[in-house]
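# Return atomic coordinates for the entry below.
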Amino acid sequence: MNSKGRGLLVTIWQSLMLLTIAILVMLWVLQIVFLTPYYRNMKTNDVRSVSSAIEQAYLNNTLNETLVPLIVNNNVCVSVFRENTQIFFMDALGVNCMLNRSTQIEPNFIDNIIKDVRIVTGTELNRTFNPVGYEREMLIIGRNVLINEENITFLVNSPLDSTESTVVILRDQFVYVTFAVFILSSLMAFWIASSLSKPVVEMVKSANKFASMDFKFEFEPTPYQEFNELAQALNFAKEQLLSIDTLRKDMIANVSHDIKTPLTTIKAYTELLQEFSKENPQKRKEHLDIIYKEVNHLSLLVSDMLLLTQYDSPNLIINLKSVHVKSWIEYIVSLFEHSIQTLGINFVINVDEALVVMIDEIKVGQVLFNFINNAINHVGEDNIVIINAYKRKGKVRIEVEDHGTGILSDELPNIWDRYYRIDKNFARNQQGTGLGLSIAKSICLAHNLRFGVDSTIGQGSVFYFECEEE
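Modelled structure (predicted):
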């Protein structure tokens, strides 16, 4: 696997530094490049507001009462003309008011402005000037309205301060600010990157142990919620993998035992046949019966392995059909005729005649068969196996009950695992291969059937599954 690439620490640090650079560039652009346009636009809007207020005051006949604070606060001078006659003037600029010194700028300056304003009646005239004798650029905004068929013209004049000196000062300051921010941001970015990457680095180290099947570690908690959730998930996966590894080792040991024992027996009795019993018909039959039994066990083991592989497949085909429960159960029980005769097993069947379910008769029949076989292997001293079928919460529940020794509660979750045996020092003296309950579990999961077991030590166990009623 190719593990080349940038480390998380470097990636986070670079990302944070790029963000810092982007913010600094944005500040440079906004404070240096756009300062003058922003100021001029803001000043124009202020003067425009004054012009609108003057127009409204004129219409309300409140020019003198309301305009003094407005004009002084906004540092403007104002003239109002009816046709070509000035009817109102107020000045907060003094000698800097162009409306008051217009003849010094050019003859007919005011008349020309008024003329231009009236050409665009209903809108606004916005002009800037650099008149001789004035230290600052000047802004004039004019508005014209028709009242009683008379032209009423409003002119507002305000100086525009130069921003060049401000820009120079800001630029000089920003050089130092940029340098300081860049250094501090670099250190802060490194600290943040280290803090964020450290848990990941530790997890990678633990994951490498994980990959080498070393489970003597824990994914440690971190200050971050997402990393903690990941650590919990990985710890759970580790426990699951450890369980699977233990199961794998147990399965290898059990399969080896189940295969080696019959092979050893077959070999031994074959040698006996060759050396001693070939001339003794009775002994030869005994030895051949034992060989047949062991070969049959091997055949069952291979068959169960194939069944388990088939039922674990995602491509398993399920053929649902209506099944009469009582007839179906009686047929499955009839397959244990040999156990009934040789072991003295007594079956008690409690089934409602009218029960009909929708199942795959063959595959779910394997579940019932395995449950019954398990009950026979753990039957109590009464040699009774009880099979019940009844309606329960909209389902049909089928139970197989024995009165054997029962199962410890700690063991119950594990009995469905392959080759899991409650008695670790088992002897191969029971029917089955150790795969029956695992096969039953796979079939139930494939059919979405609820299944389980209730068990009490000293009283026995009840294995059950639930089917859809037709």
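# CA atoms for contacts and neighbours, from now on please.
OK.
# where does the closest residue to residue 353 other than its chain neighbours land in three-state SS?
Using Cα to Cα, 6 or more residues apart in numbering and skipping the chain neighbours, the partner closest in space to residue 353 is residue 326 (6.2 Å). The assignment at residue 326 comes out as helix when based on DSSP: H, G, I helix; E, B strand; the rest coil.
# And the contacts of stretch 363-380?
332-333, 345, 385, 400-405, 430-432, 436-437, 439-441, 443-444, 460, 463 (Cα atoms under 8 Å, 6 or more residues apart in numbering).
# Report the buried residues of it.
363-376, 378-380 (16 or more other Cα atoms under 10 Å).
# From the chain's centroid, how far away is stretch 343-350?
53 Å (Cα atoms, centre = their mean, to the nearest Å).
# hang on, I meant stretch 197-205
Relative to the centre of its chain, stretch 197-205 is centred 21 Å away, using Cα atoms, centre = their mean.
# which residues are contacting that stretch?
Counting by Cα under 8 Å, 6+ apart, 8-9, 219-220, 222, 227, 231 sit against stretch 197-205.
# which of the residues you listed are buried?
Using 16+ other Cα under 10 Å, the buried members of those are 8-9, 219, 227, 231.
# TSV for those, including secondary structure and distance to residue 147?
Below are these laid out as TSV (DSSP: H, G, I helix; E, B strand; the rest coil; distance: Cα to Cα, whole Å):
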residue	secondary structure	distance to residue 147
8	helix	73
9	helix	72
219	coil	83
227	helix	74
231	helix	79
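# Proceed likewise with the subsequent sequence, for comparison:
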Amino acid sequence: MIINIYVYRTIKEDYLRDKEMNLLTQANMIATRTTEAIYESNHQFDQFALKEMMQSFDAQIQGRILIADENRIIVYDSFHEFNNKKLEHPNIIRSIKGETVVREYHSEQYGRTMYTSVPITRQSHVVGVVFLSVSLEHVYDRIANVSNRLIVMSFLGLGMITVISILFANLITKPIKRLTETMQKTAQGKFGGRIPIKGNDEISQLGVAYNLMSTKLSQIDKQRRDFVANVSHELKTPLTSMKLLSESLLMQEGGDIAIYREFLSDIDTEIDRLNKIIESLLMLVDLNEDKLTIEYEITYVNYLVEKVTQSIKPLAEQKKIKIIINQWHKIQIYLDQGKIHQALTNIIYNAVKYTEDGGKVVITLYREGNRAIIKIADNGIGISEEELPYIFERFYRVDSARSRKTGGSGLGLSISEQIIHLHQGTIEVESKEHKGTTVYVKLPIDLKTGL
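Next up is the predicted model:
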């Protein structure tokens, strides 16, 4: 509406300005022509010549033409009402003094009218006045028509804007409402909800981000449930064994001491197994919550590999597995000896455990660029291509029956991977079923320790 008012006022001013300029032009033309009808001797008008002259202007003006002499006596009136009469009109009085006057008036008889008066000069002397009176009603009618059209167009535009706003509001709020409902379900623990994506606007991008988050939450929730189930199973297995063994002992009446020792030895083994699982779980919690402190110190990696190998030799000798160490380079780097020792122990232990009796494990230490490489290769049972991507997941075991038989919990490789990542290193695995597995542990030589 404010725009309409501004447009209306602008159009009105333009129309009136054009009318004013047009009347001034015509009045000046008449003033110039009327000088031809003035006697040079007494500056009086030749009324006959003036009448003949004005006939051509009457049709053009579409209003009233008055010619007054210097005494304000009307010498020509196109309406023949004031001929030879003195007219005391303010415009005429001012123009006799040499002014050009344009004024708009309103009267009950003629309505809105524009009066224009210009002086008639001859030899720099005012000898009369041209006075034009033109109705403005047709101008205001035209302005009113334009105003009415503007109002109609404004209402039509407002209606269209309202409809378009409602449509756009629905387009915007509908996906937001759907997103809100899905998020509320997620907040209630109902993971996996997805939002249909249409277009590529900001809402769609938000939907894509939410779907990715929802998928990740579903995976995390599944991992959590699997983790709880696996932990429960892993803890239950040794506890069940200990309960059965202890019940068997309780039922013995004066049994052989050798049987008691055997049962107590089995209970002790299960306790050790249970303790290892709990220690591994606690380490995983520390790794996940970034609570694990890395104590860097300069370490001779060759010696560390030999030390790990010595700790696993009893199992290798028991299975008649040969462990070969190739040291191509002498390497000293900053690392946490205890944690890297644990990571390497888990990896080499698995290599020995899953290699058939009489096999071999080859450990090679060398430099490659700015990295120290520890390569552990065995000729054991290997891992299938389908199972290879999952070996670093918690509790994942390629051969569950064999793992449980040998005391595996499925946590060793997961812990090793995270320890190596904490050292800004990587671990890579290559394997072929029934042919063997090769693990590459790559540690940076110029490790940024912050020391």
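# picking up where we left off before, so which of the contacts of stretch 363-380 of the first structure sit within strands?
Among the contacts of stretch 363-380 of the first structure, the members falling in strands (DSSP state E) are 385, 400-402, 460, 463.
# any idea which of those residues is closest to residue 449 of the first structure?
residue 463 (13.1 Å; Cα to Cα).
# And the closest one? What does it align with in the second structure?
When the second structure is aligned by TM-score structural alignment, the residue opposite residue 463 of the first structure is residue 439.
# give me the element the closest residue to its match other than its chain neighbours is part of.
The spatial neighbour of residue 439 of the second structure that comes closest, neighbours along the chain excluded (Cα to Cα, 6+ apart), is residue 429 at 4.6 Å. Residue 429 of the second structure belongs to strand 426-432 when assigned by DSSP states H and E.
# by contact count, what packs against that strand?
helix 412-422, strand 436-444 (3 or more Cα pairs under 8 Å, 6 or more residues apart in numbering; DSSP states H and E).
# try 10 Å this time
strand 371-378, helix 412-422, strand 436-444 (3 or more Cα pairs under 10 Å, 6 or more residues apart in numbering; DSSP states H and E).
# Can you say which of the ones you listed is packed in most?
Of those, the one with the most neighbours on average (mean count of other Cα atoms under 10 Å) is strand 371-378, at a mean of 22.
# against the first structure, where does that strand fall?
With TM-score structural alignment as the criterion, strand 371-378 of the second structure aligns to 395-402.
# and the residue most central in space within the first structure, what is it in contact with?
With distances taken as Cα atoms, centre = their mean, the residue of the first structure nearest its centroid is residue 226 (10.3 Å). Counting by Cα atoms under 10 Å, 6 or more residues apart in numbering, residue 226 of the first structure touches residue 232.
# Would you mind measuring from it to residue 419 of the first structure?
38 Å (Cα to Cα, to the nearest Å).
# Residue 286 of the second structure and residue 232 of the second structure: what is the separation?
20 Å.
# ignore the last one, residue 385 of the second structure
29 Å.
# just residue 210 of the second structure next, same as before
Plainly put, residue 210 of the second structure is 32 Å away from residue 232 of the second structure if you go by Cα to Cα.
# which of these two has more neighbours?
residue 210 (18 against 11; other Cα atoms under 10 Å).
# Make sure the more buried one is actually in contact with residue 193.
Yes - under the criterion of Cα atoms under 10 Å, residue 210 of the second structure makes contact with residue 193 at 9.4 Å.
# For the stretch 51-200 of the first structure, just list every one of the helices.
With DSSP state H, counting those that start in this stretch as the definition, the stretch 51-200 of the first structure shows helices at residue ranges 63-74, 102-105, 109-119, 164-211.
# Mean neighbour count, these: which tops it?
Ranked by mean neighbours (mean count of other Cα under 10 Å), these are led by helix 109-119, with a mean of 17.
# hey, what's in contact with both of residue 210 and residue 193 of the second structure?
Contacts common to residue 210 of the second structure and residue 193, judged by Cα under 10 Å, 6+ apart, are 179, 182-183.
# Can you add distance to residue 121 of the second structure and give those back as TSV?
Putting those into TSV (distance: Cα to Cα, whole Å) gives the following:
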residue	distance to residue 121 of the second structure
179	84
182	89
183	89
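# ok, so of those residues, who is nearest residue 268 of the second structure?
Of these, the one sitting nearest to residue 268 of the second structure (Cα to Cα) turns out to be residue 183, at 49.9 Å.
# Quick one: residues contacting that closest one.
177, 189-191, 193-195, 210, 214.
# if I look at it, how far off is residue 198 of the second structure?
18 Å.
# for residue 5 of the second structure, same thing?
Taking Cα to Cα, one finds residue 5 of the second structure at 42 Å from residue 198 of the second structure.
# And for residue 12 of the second structure?
In terms of Cα to Cα, residue 12 of the second structure sits 50 Å off from residue 198 of the second structure.
# can you check residue 419 of the second structure too?
Applying Cα to Cα to residue 419 of the second structure and residue 198 of the second structure gives a distance of 43 Å.
# List the buried residues for stretch 96-111 of the second structure?
Neighbour-count burial for stretch 96-111 of the second structure [16+ other Cα under 10 Å]: 96, 98, 100-102.
# Could you give the separation of it from the chain centroid?
With Cα atoms, centre = their mean, you get 66 Å for stretch 96-111 of the second structure.
# Same check on stretch 405-414 of the second structure?
Distance, centroid of stretch 405-414 of the second structure to centroid of chain: 44 Å (Cα atoms, centre = their mean).
# Thanks a lot, see you next time.
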